[in-house]
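The following comprises the amino acid sequence and a computationally predicted model.
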Amino acid sequence: MGETDKDDLISIIEEEDPETNIPTTLPMMPVRDVVIFTDMLLPLFVGREKSVNAIEEAIGKDRYLFVATQVDPNIENPKAEEIYRIGTVSRILRMLKLPDGRVKALVQGIAKAKISKYLRKRSLFRVKIEIIEEPESSVVDLEAEALMRNVREYSEKILTLRGEYTNEVGSILSSIDDPGRLADLVASNLRLKIDEAQTIIEIIDPIQRLKKVNDLLFREVELSAMQAKIQSEVKDEISKSQKDYFLREQVRAIHRELGELDERTQEIEEYKAKIKRARMPQEAKAEAEKQLRRLEQMHPDSAEASVVRTYLDWMVELPWKKSTTDVIDMKKAKAVLDADHYGLEKIKDRILEYLSVRKLNPDTKGPILCFVGPPGVGKTSLGRAIANAMKRKFVRISLGGIRDEAEIRGHRRTYIGALPGRIIQGLKQAGSNNPVFMMDEIDKLGADFRGDPSSALLEALDPEQNGEFSDHYLNLSFDLSKVMFILTANISDTIPSALLDRMEVINLSGYTEEEKKIIAQTHLVPRQVKENGIKPRQIRFSEGAVLQVIREYTCEAGLRNLERELGSLCRKIARRIAEGEKGPFQVTRQSLEKYLGPPKYYPELDKEESQVGLSTGLAWTQVGGEVLYVEASIINGKGEMILTGQLGEVMQESARAAMSYARFNIGEFGVKDEIFENRDIHIHVPAGAIPKDGPSAGIAMATALISALTGRAVNKDVAMTGEITLRGRVLPIGGLKEKALGALRAGITTVIIPEKNKPDLVEIPRNVKRKITFIPVKNMDQVIDIALEPAPPKKAPKAKKKAAIRKKS
């Protein structure tokens, strides 16, 4: 409104006497959120059809309009009984029609009136009114004067606290001497509720009305003072979040005025649609709808609202009923497994058996398979191959080092930043409730004050219980019966027995030399050639070079180090190509040392000749089977036994058992018992920095000891494994396949095994059996006959001494 408009408005107000000639029949307009007092000047936006008709009729006559407040502001078309009967006769000073059909009107309250009768209610309200005359008092008594002063002071306090007080406002308040006018002026500027403002306008007596306004002013002063105190405590600064809140509230108000859905309503509707699409079980759906109702009642920016939103996001995104369809073609599945993995026939047969059962009975529960074997033999990649063969999603999580039970079962929602456990997270990541779920390093779970994760896995990995797996975050049951769980471990000893009982353990022993060669030629070499940017025609590996890398540059059950060495070779060639040399490059046995340096392993280093007191045992480790050399010497002393090489308690007991067996049978070996009186027996196992334990080296220790006592050399081509008793019996051991592969890598041709391990020879690959002769034995007499060479001739000791001198020099 410009300056000219203001001057015109003031002149209109001053020139006309507002209370003269007010008709008794007027058009009536109900208003929603405001009560108009006498002398109050107010702009109104009018959009309802009846109200627009009422304004147009008033403009067409004498500009008088009766304005009354409706009881419920949310009613669009109020009835007569839903409108207060006491209102204000107003005069329309300005009217402007807007392009959207609404009307903007500037009205001024003229006089208080009461509806006596409704004359018309259809197209507009037309009413018959009675003007309410206020009693006039010519003299203002002392009580009224004090009351008016009190109201003025309270008004000035409120305006000062709000920062709206000016000298002009103070002059206006001081100039009003009429109690009724003062009450109406103050009430019209107070932030009153509709029912409070209507109560004031309905009080006819000016003094009583002023008392009511005084009471409301006192309450408002207290509220404003408290608000000012709070604002001063926060240093009158509004944080960014508060600014965002106010802006969002304004945007929501604008949306409500325009009749559009605001962001909050839209969010609630979206959640409702997502809950419907998620196809949850009835229990989960009821919980989600309950949390959604809570969210509707919360402030959108509160911390609790964000917690509920996160929970609902997890609920609607979990694959409650989403499953992938198994595509099981047995021939194709076998082809996929053979293409990705060479060897491992037993494991692949077990997988194909499962797929066959799954094809015949789709409702069967998912098995819990556990692949146990040394690193680098393909346990994790087998899981991917199974998923590819079944066309299922694949999820992998590593359990190594996890010590918190909540990592498996999730955190309670009461914790800040709470999330579901890794199983539920993996299912959300997969997007289906029947993926192939691989849990790596199950043997490396820990436990501390935060709980035992392996115990939390008991429910998930039990086919009889996991149909109702409970996650702490969801606090609901989730069906895991369709999930195919595959676990991997290097050793099964550290897996808790209760957890191990729920799994079907499949052992992966490692690869033979021939298998490694084929895998290197078909998988590793092409992959490394491609990763290092070399074209296949630029490089060629000879078969002898690959074999030499396997024998002399690696010593492992798996393939990781072999791939590293092949990668190193390819990088050397890649550098030569990048420097401008032209290929093709031939990698042969002769050029291998130039690229990789001298050999790292010499398998036949200790097999140069058969020696007295040196036997070859076989050990099982987490990385596969290895040969274990045992040395025994007889030195001057007091009949004591010395054990070195960082031997564990069980291995020390095996050494003592071997010693007792040798002493008990000393006569059979042609040695006098007096030898133990002034001699010490020293048994040493090389690689002293590596801890060693277990009973399977018992017969190797006994053989080395008897060799040292009798002077008979131990055959360099014979290795042995087995536990010894005091009476010389040979007891069975474990890990025969791994030990056999370790013997093959060391160039051993004969392996002595316990008689009771004879059935385990079925698991030994045929090509290993062709190269190694396995001899089952029942007692130490048989071991000595096989392992010890015949006694040397009488002059052998001098020759042996000279040989020892030459070796020392």
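Done, it's in.

When you work out contacts or count neighbours from here on, use the C-alpha atoms and nothing else.
Will do.

So residue 266: helix, strand or coil?
Counting by DSSP: H, G, I helix; E, B strand; the rest coil, the backbone at residue 266 sits in helix.

Comparison target, given below:
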Amino acid sequence: MLVPEVFPNVPLIAVSRNPVFPRFIKIIEVMVMMMMVMMMMGRLFGMTSEMLHEQRKLDPGTLNSPQRESKHPDLQKQFSSALSHAGGSRRSDGGMFSDCVSPQALTAEIVKTIRDIIALNPLYRESVLQMMQAGQRVVDNPIYLSDMGAALTGAESRELQDVLEETNIPKRLYKALSLLKKEYELSKLQQRLGREVEEKIKQTHRKYLLQEQLKIIKKELGLEKDDKEAIEDKFRERLKDRNVPEHIMEVINEELNKLGLLDNHSSEFNVTRNYLDWLTSIPWGTNSQENLSLDRAKEVLEEDHYGMDDVKKRILEFIAVSQLRGSTQGKILCFYGPPGVGKTSIARSIARALNRQYFRFSVGGMTDVAEIKGHRRTYVGAMPGKMIQCLKKTKTENPLVLIDEVDKIGRGYQGDPSSALLELLDPEQNSNFLDHYLDVPVDLSKVLFICTANVTHTIPEPLRDRMEMINVSGYVAQEKLAIAERYLVPQLRTLCGLTEEKASISSDALSLLIRQYCRESGVRNLQKQIEKVFRKVAFHIVSGAQDSVAVAPDNLSDYVGKPVFTVDRMYDVTPPGVVMGLAWTALGGSTLFIETSLRRPLGGADTKGDGSLEVTGQLGEVMKESAKIASTFARAFLMAKEPENTFLTSSHLHLHVPEGATPKDGPSAGCTIVTALLSLATNRSVRQNVAMTGEVSLTGKILPVGGIKEKTIAARRAGVTCIVLPAENRKDFSDLPDYITEGLEVHFVDHYNQIYPIVFPQN
């Protein structure tokens, strides 16, 4: 093989990516204007080892030139100027190819591997034919053979460049053979993967064809209908035994006809199908058989809940009216009271007593009207509101629906849900309730709605006007004890896996637990404490410390910890200027003390008759105004009672209501503040164990207040024996059960003149 001794100085064009092997064509795009001119003039490659096959002008500034390497150039050094034509250099002898000792085996193996690769992938045949067209047998030249073998592979640039740079022929052939073997293994892997994929595609295609043929055969034989017919039959089957109104049936038929014209894969098809699914799932004309037996209903209500007589009487009245009418009707009731008294749980018992299906949803914190009225069908993922979901789930038109926490409903940019409830809870409107999704009127007049709330002043007035309000007040200690013994202890003992022989709690222990740990109005905390006792009992039994446990007052603290309430009230004996009042909170009733004290008498800088009253204790605006009214009346009353006593007009006084971290508001402490000021002015203590409540006017009239039951319960809990109430609250007090009023001395007054001799007796 002849190699020139001297190479001319020529400009170089860098080839990116893979190197160019001899006898292979490489397309090069030249964008340098000087080179483009020289190439077009035929000077650039006129004396090099490159052969210019074709030049093609592409975009402005670009020349497409396919080049083919014909020889292995060996450059001795770089030249300073790519366009210089002067001088030449001799090639050194160190770059000569070494003699080929035994290339026959490597050559034969390369030829065999190339044939195997061509057999696996016929695309390589074109590259081999291109090499053969050069007019020389490649097989006879090991250099060309190694170049062709390496060029056929998809090896990395570094590996291909390594083959080009190798001058030892056996090593060159061996490296080319290694690349071919890798390519052969890769081709075999590609062929195997291709066969597997093709086989899977064939199986899937064959299965699809068979299924389609089976559908056609079944359809021809009448054994099966297409999807649209099956969907239509399913919807009509649902309506078969239902009394669907005529205007609703027209909408259903119209939608079914529309469904038959739509393509199965269109989005409108799915929207229409979902709409029909909801429309046909409503129990049109289907009602559950209601229980109209008073005895059965009373038995169920007494079985599940203790007390709550107002609620039970109202439900029995509802059953009696339904029995006389011979038909049922819907009602809208609202149970309000402190948490943990059983408002939510008794709704489930009412549903069981009436034999109605039960559905509950909470509106606490709800800000989206669509939760109640549903979404428009134009929205993606639209669905009906809660009431339509209720009818679908209960499958009756007369379920009992509990709407929880109506006093905590929210309002946001998505609307006011309380306004949406106005239509739902109006007996005159809910017979044609319109859901945004269904867009057809639905009759909800047979639904019994029960709402729950902790307070009523946060419920919007129009919504409160639509509901029948029933107060569910807190429990006294006797009621809590009965509830614990009859319901909580057996249920929680079973829940903890215990039996009556292994764990027991005495009545005295329960009474102590109620008095010192659970003074709230409800029984939720009492339930937690009893469960805590049984959990620790279970731990002692399982750990082997004891076989059985009997909880008594002496060992109660071992299971529930130290008492939370150690004293019943702040003052055992009230000093002058301190009077016990009664308050109502969302958690029930409580006692509060009104404390008054002298800050300082009038000094020289004060104007005569310029006494003042400072109030503290985080009082609201209403209570501050009530204190001012009480101070004004107390001055007038003391002036009339003891004209020589100028204490209230000649002193700077301080009025405080303890528990300053708790906000307090309301006018019901008016008479208590007057009494505290008079007690301080006369330096006389009020009668012990007396508590009072009532709003006082500027002329001394005692006005009615609310929460009489809760306040009476709180007074009994604090050991009060005498209560002063407004005369107009006599009717509220008379409704209380005997076990609450027993042993109490109650005075009903309509003017403060009647209170003074009660709290400041002459003897």
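On my side now, so go ahead. Being a predicted model, the structure only gives us computed values, none of them experimental.

So after superposing, what's the score?
Here the TM-score for the pair of chains, by TM-score structural alignment, normalised by the length of the second structure, is 0.69; 550 aligned residues with a C-alpha RMSD of 2.4 Å.

Trace residue 211 of the first structure over to the second structure, please.
Matched to the second structure by TM-score structural alignment, residue 211 of the first structure sits unpaired.

can you pull the contacts of residue 211 of the first structure?
residue 147 (C-alpha atoms under 8 Å, 6 or more residues apart in numbering).

do the same with residue 787 of the first structure
Per C-alpha under 8 Å, 6+ apart, neighbours of residue 787 of the first structure: 703, 714-715, 718.

Check residue 456 of the second structure too.
Residue 456 of the second structure touches 336, 407, 464, counting by C-alpha under 8 Å, 6+ apart.

Kindly state which residue of the first structure is aligned to it.
Counting by TM-score structural alignment, the partner of residue 456 of the second structure is residue 492.

Just give me the match in the second structure for residue 512 of the first structure.
Aligned counterpart of residue 512 of the first structure in the second structure: residue 476 (TM-score structural alignment).

which non-adjacent residue is nearest its match?
Once flanking residues are discounted, residue 476 of the second structure sits nearest to residue 713: 6.0 Å by C-alpha to C-alpha, 6 or more residues apart in numbering.

and the gap between the counterpart of that neighbour in the first structure and residue 58 of the first structure?
Matched by TM-score structural alignment, residue 713 of the second structure corresponds to residue 741 in the first structure. Using C-alpha to C-alpha, to the nearest Å, one obtains 108 Å as the distance from residue 741 of the first structure to residue 58 of the first structure.

neighbour-wise, which of the two wins?
Set residue 741 of the first structure next to residue 58 and count neighbours by other C-alpha atoms under 10 Å: residue 741 wins out with 28 against 19.

and that one, that one's in a helix?
Yes. According to three-state DSSP, residue 741 of the first structure belongs to a helix.

re earlier: which of the contacts of residue 787 of the first structure fall in strands?
Using DSSP state E, the subset of the contacts of residue 787 of the first structure located in strands is 714, 718.

List the contacts of residue 226 of the second structure.
Residue 226 of the second structure touches residue 219, counting by C-alpha under 8 Å, 6+ apart.

okay, which residue is most central for the first structure?
Central residue of the first structure (C-alpha atoms, centre = their mean): residue 425, 5.1 Å from the mean position.

The counterpart of that residue in the second structure: what's it in contact with?
Counting by TM-score structural alignment, residue 425 of the first structure lines up with residue 389 in the second structure. Applying C-alpha under 8 Å, 6+ apart to residue 389 of the second structure gives no contacts.

check which helix or strand covers residue 389 of the second structure.
Here residue 389 of the second structure, judged by DSSP states H and E, is contained in helix 386-394.

Which residue numbers in the first structure does the helix or strand following that helix align to?
Next helix or strand after helix 386-394 of the second structure toward the C-terminus (DSSP H and E): strand 400-404. Counting by TM-score structural alignment, strand 400-404 of the second structure falls onto residues 436-440 of the first structure.

do the same with stretch 491-509 of the second structure
Counting by TM-score structural alignment, stretch 491-509 of the second structure sits on residues 527-545 of the first structure.

Distance of the match of residue 425 of the first structure relative to residue 349 of the second structure?
On the measure of C-alpha to C-alpha, residue 389 of the second structure and residue 349 of the second structure end up 22 Å apart.

do the same with residue 460 of the second structure
From residue 460 of the second structure to residue 349 of the second structure the distance is 28 Å (C-alpha to C-alpha).

okay, those two: which has more neighbours?
Neighbour count, other C-alpha under 10 Å: between residue 460 of the second structure and residue 349, residue 349 has more, with 19 against 15.

burial count for the equivalent of residue 591 of the first structure over in the second structure?
In the second structure, residue 591 of the first structure lines up with residue 555, judged by TM-score structural alignment. Neighbourhood size, residue 555 of the second structure [other C-alpha under 10 Å]: 12.
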